[in-house]
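Participant: Sequence and predicted structure below; questions after.
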Amino acid sequence: MSSHLLSIDSLSRDDIDHLMRVATRMEPIAQRRKITRVLEGAVLGNLFFEASTRTRVSFHAAFCRLGGSVCDTTGFTFSSMAKGESLYDTSRVMSGYCDAIVMRHPDQGSVAEFAAATKVPVINAGDGPGEHPSQALLDFYTIDKEFALQGKTLRDAHVLMTGDLKYGRTVHSLIKLLSLYAPMRITLVAPPGLEMPSHLIERVSRRGLTVDVRESLAGDFSDVDVVYTTRIQKERFTAEMSEGFNLSRDFTVDRAFMDSRCGSSTIIMHPLPRDSRPEANDLDVDLNGDPRLAIFRQTDNGIPVRMAIFATLLGVEALIDKDLHDVPWFVPERLGVDDATF
């Protein structure tokens, strides 16, 4: 594994398998049963120049669970970039303060430019419509865990990706990652103008993925193992796209779609946030409480996976099992009132 995590392209299948094994070892800590302090004294710089709740707090919590401390900055307004500072200068300055840096930026390629100026490990938490490698890793970890509960394997799995496949960086990273585990089937369904970039389809097809592009969610999806849906990224639309865009209800994943067109064991995933407003036609809230809905198990899995990323990049993964203590505080058996066991 390289010194930074900027793209799924930097990871081999062996790297991913290693991170999955380390994440499994992090589960007792992430689930608040054990405590470790292997990163005590280390400082994380959490630089988010684009809106985030889950990813920012998840990285923050993961570093703290390993015993480290976190310095946060959010938005351009409160950074020196608002004064014209370059990514190069910001990178070099932050490298003097921090032992690892997580960065989100609205411009594709910006995090790689930032990382090129430092020897401190940098993790890409999203670069515009580019990639989101840690999200793909936690998505893969989730799929693997959910499959294990059903006695399934990844081989020949069928994954439906729907929603904004053009600007949705999570699906760009995930489809690259899944291509390392071919043979596998991927079905892509997107509203007009929001299709998966053709160069990604061509690339993963060469690696052995079977990719089927459809125009709608009509039809039979009973053999789909995973439905992965994404929010429409209107904030990335051009003015012309925004003016004429109207998302049809036909692209909504809701209980009616799942019950009539998918199987009883089909897993439902979403990188979140989902737009819960009725007119948004995003993943429907009528699926709340459905055991097939894995979105909150998915977000929970972000902690052990991101802990594994930090531990691996900073070289402390071998120390984890030697530095565990019991948690003394109260921890609820279930975290959400609607949590269901799959």
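Facilitator: Perfect, I can see it now.
Participant: alpha carbons only for contacts and neighbour counts from here, please
Facilitator: Will do.
Participant: How are the strands of the stretch 151-300 of the chain distributed by residue range?
Facilitator: Using DSSP state E, counting those that start in this stretch, the strands found in the stretch 151-300 of the chain span residues 158-162, 184-189, 209-214, 226-229, 267-269.
Participant: relative to its centroid, which residue of the chain is most remote?
Facilitator: Lys83 (31.2 Å; CA atoms, centre = their mean).
Participant: Against Asp127, how distant is it?
Facilitator: According to CA to CA, to the nearest Å, Lys83 stands 21 Å off from Asp127.
Participant: For Ser7, see how far away the residue nearest the centre of the chain is.
Facilitator: Taking CA atoms, centre = their mean, the centroid of the chain lies closest to Gln135, which sits 1.5 Å from it. In this view, Gln135 and Ser7 are 11 Å apart by CA to CA.
Participant: who touches both of these two?
Facilitator: Contact criterion CA atoms under 8 Å, 6 or more residues apart in numbering; residues shared by Gln135 and Ser7: Ser173.
Participant: thought Phe114 was touching Ser86?
Facilitator: No: between Phe114 and Ser86 there is no contact under CA atoms under 8 Å: 9.0 Å.
Participant: Compare neighbour counts for the two and give me the winner.
Facilitator: Shown here are Phe114 and Ser86; by other CA atoms under 10 Å, Phe114 has more neighbours (19 against 12).
Participant: I'd like the next helix or strand past the stretch of helix or strand that one belongs to.
Facilitator: Secondary-structure assignment from DSSP states H and E places Phe114 in helix 110-115. Using DSSP H and E, the helix or strand that follows helix 110-115 towards the C-terminus is strand 122-127.
Participant: other SSEs contacting that following strand?
Facilitator: When contacts are defined as 3 or more CA pairs under 8 Å, 6 or more residues apart in numbering; DSSP states H and E, strand 122-127 sits against strand 100-105, helix 110-115, helix 133-150.
Participant: just how off-centre is that strand within its chain?
Facilitator: 11 Å (CA atoms, centre = their mean, to the nearest Å).
Participant: If I take that strand and strand 100-105, what angle do their directions form?
Facilitator: Per axes from the mean of the first three to the mean of the last three CA atoms, to 10 degrees, the angle that strand 122-127 makes with strand 100-105 is 20 degrees.
Participant: A further structure is provided below for comparison with the first:
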Amino acid sequence: MSPHLLSVDSLNREGVDHLLRVAAQMEPIASRQQVTRVLEGAVLGNLFFEASTRTRVSFNAAFCRLGGSVCDTTGFTFSSMAKGESLYDTSRVMSGYCDAIVMRHPEQGSVAQFAEATNVPVINGGDGPGEHPSQALLDLYTIDKEFQRLGKRLEGAHILLTGDLKYGRTVHSLIKLLSLYDPLRITLVSPPGLEMPAHLVDLVTSRGHRVEMREHLGTDFSDLDVVYTTRIQKERFTEEMNESFKGVSDDFVVNKGFLDRHCTSSTIVMHPLPRDSRPGVNDLNVDLNGDPRLAIFRQTDNGIPMRMAIFATLLKVDGLIAEDLRPVRWFVPHQTGTLDR
């Protein structure tokens, strides 16, 4: 595995499978049954220059669960970049303070540029419309766990990716990650102008996968194993795009009606979150709340063991976990969720 995690491109099948195994090993720690201190004394620098809740807190929690501590920076306003400091200078300074760095930035390629100035591990927490490799890894981990529970195999699975496929960086990373595995059937559905970039479609098809593009969700679907939908990334739209998007119908909304018409009881529904729950929005509908096929909260829970696995592997303590465990001493509720379990 590369010293950094900047893109799914740095991963091969062997490296991904290793992370899946280590994540499974982290489950008792992530579920608050056991404790490890393998990163005791290590410091994480969390640099988020773009809005985040789940990703930022998830990385924090994952590092702390391994025994480390976290220094947090959020937003340009409270950083030296507001004074004109370059990514190079910020990187060089932060690497003197921290043992690992997670960075989110609104400009594509910025995290890779940041990583060039340091030798400590840098993890891409999202670079504009570019990539989000840790999200793709936790998504794959979720699919793997759900398929094991349902007695399914990934090979030959039919996966629907829908929503904003142009600016949705999570699907950019996920489709590349899925392409490392045995042939799949992947269907892409997006509003006009928000299609999956052509170079990613070409990459996946060149690796032997069947990719089909549909105009909307009203067409006939069958045998869907995974429905992965994304929020429309309006913050990345130009003014002209905002105007044109106002006329888009609700043909791109994943709701209970869509699942009941086109899916089975074993279909799983995923979303990287946040989802826009306001009425009239083209996003994952809240009428699926409580439906056992909705895996979005199991998906977010899986972010902790996967991000723990990423830290442990990059900092080379993944072989020490088994011998460094002890039971927790505080009260842990039987379950942290409610309807999603």
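Facilitator: Happy to help now that I have it. Model, not experiment: these values are computed from the prediction.
Participant: picking up where we left off before, TSV for the strands of the stretch 151-300 of the first structure, including distance to Ser58 of the first structure?
Facilitator: As requested, the strands of the stretch 151-300 of the first structure are arranged in TSV below (distance: least, CA to CA, whole Å):
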stretch	distance to Ser58 of the first structure
strand 158-162	24
strand 184-189	28
strand 209-214	31
strand 226-229	20
strand 267-269	18
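Participant: Distance to Ile123 of the first structure and mean neighbour count for these - can I get that in TSV?
Facilitator: Converted to TSV, these look like this (distance: least, CA to CA, whole Å; neighbours: other CA atoms under 10 Å):
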stretch	distance to Ile123 of the first structure	mean neighbour count
strand 158-162	25	23
strand 184-189	27	21
strand 209-214	27	17
strand 226-229	24	24
strand 267-269	23	24
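Participant: Helices along the first structure, start to end?
Facilitator: 13-30, 54-65, 87-95, 110-115, 133-150, 169-179, 198-206, 239-244, 255-261, 295-313 (DSSP state H).
Participant: Identify whichever of those lies nearest to Pro191 of the first structure.
Facilitator: Closest to Pro191 of the first structure of these, according to CA to CA: helix 239-244, at 12.2 Å.
Participant: I figured Arg306 of the first structure hits Ser134, correct?
Facilitator: Yes: counting by CA under 8 Å, Arg306 of the first structure touches Ser134, with 6.9 Å between them.
Participant: related to what we said a few turns ago, got a list of what the residue lying closest to the residue nearest to the centre of the first structure once chain neighbours are set aside touches?
Facilitator: In space, Gln135 of the first structure comes closest to Thr170 once its chain neighbours are excluded; the distance is 6.3 Å by CA to CA, 6 or more residues apart in numbering. By CA under 8 Å, 6+ apart, the residues touching Thr170 of the first structure are 131-133, 135-136, 271.
Participant: Tell me which of the strands of the stretch 151-300 of the first structure lies nearest to Ala148 of the first structure.
Facilitator: Nearest to Ala148 of the first structure, of the strands of the stretch 151-300 of the first structure and by CA to CA, is strand 267-269 at 12.2 Å.
Participant: My read is that Val43 of the second structure contacts Leu66, right?
Facilitator: No: assessed by CA under 8 Å, Val43 of the second structure is found out of contact with Leu66, at 11.0 Å.
Participant: Looking at these two now, which is surrounded by more residues?
Facilitator: The neighbour comparison of Val43 of the second structure against Leu66 (other CA under 10 Å) goes to Leu66, with 24 against 19.
Participant: and the more buried one, what does it touch?
Facilitator: 35-40, 308.
Participant: of those, closest to Leu150 of the second structure?
Facilitator: Out of those, the member with the shortest distance to Leu150 of the second structure (by CA to CA) is Met308, at 25.3 Å.
Participant: where's the nearest residue to the closest one once chain neighbours are set aside relative to Leu320 of the second structure, distance?
Facilitator: Closest residue to Met308 of the second structure apart from its sequence neighbours, by CA to CA, 6+ apart: Ala62 at 4.9 Å. Distance from Ala62 of the second structure to Leu320 of the second structure, counting by CA to CA: 16 Å.
Participant: between the two, which one's more packed in?
Facilitator: Ala62 (24 against 13).
Participant: Map that one onto the first structure.
Facilitator: Matched by TM-score structural alignment, Ala62 of the second structure corresponds to Ala62 in the first structure.
Participant: roughly how far apart are its match and Val70 of the first structure?
Facilitator: For Ala62 of the first structure, the distance to Val70 of the first structure - CA to CA - is 10 Å.
Participant: what does Val93 of the first structure give?
Facilitator: 16 Å.
Participant: Show me which of those two is the more surrounded one.
Facilitator: A count of neighbours by other CA under 10 Å puts Val70 above the other of Val93 of the first structure and Val70, at 18 against 12.
Participant: Surely the more buried one touches Gly45?
Facilitator: Yes: if you go by CA under 8 Å, Val70 of the first structure and Gly45 touch, sitting 6.1 Å apart.
Participant: re earlier: the residue nearest to Met308 of the second structure and Asp301 touch, don't they?
Facilitator: No: contact criterion CA under 8 Å: Ala62 of the second structure and Asp301 do not qualify, at 10.9 Å.
Participant: Can you lay out the contacts of Thr170 of the first structure as TSV showing distance to Ile29 of the first structure?
Facilitator: Formatted as TSV, the contacts of Thr170 of the first structure follow (distance: CA to CA, whole Å):
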residue	distance to Ile29 of the first structure
Glu131	28
His132	24
Pro133	22
Gln135	20
Ala136	21
Pro271	23
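Participant: and which of these is nearest Glu279 of the first structure?
Facilitator: Nearest member of the contacts of Thr170 of the first structure to Glu279 of the first structure, counting by CA to CA, is Pro271, at 19.5 Å.
Participant: how about the nearest residue to the closest one, chain neighbours excluded?
Facilitator: Thr230 (6.7 Å).
Participant: How about Pro106 of the first structure?
Facilitator: Gly128 (4.1 Å).
Participant: Return the residues in contact with that neighbour.
Facilitator: If you count contacts by CA under 8 Å, 6+ apart, Gly128 of the first structure has them with 105-108, 167, 169.
Participant: Just among those residues, which is most surrounded?
Facilitator: Tyr167 (25 neighbours).
Participant: Am I right that it is in contact with Arg236?
Facilitator: Yes: using CA under 8 Å, Tyr167 of the first structure is in contact with Arg236, at 7.0 Å.
Participant: Overlap of the contact sets of the two?
Facilitator: Residues touching both Tyr167 of the first structure and Arg236 (CA under 8 Å, 6+ apart) are Pro129.
Participant: Can you tell me how far the aligned partner of Glu243 of the second structure in the first structure is from Thr252 of the first structure?
Facilitator: For Glu243 of the second structure, the aligned position in the first structure is Glu243, judged by TM-score structural alignment. Using CA to CA, Glu243 of the first structure is found at 21 Å from Thr252 of the first structure.
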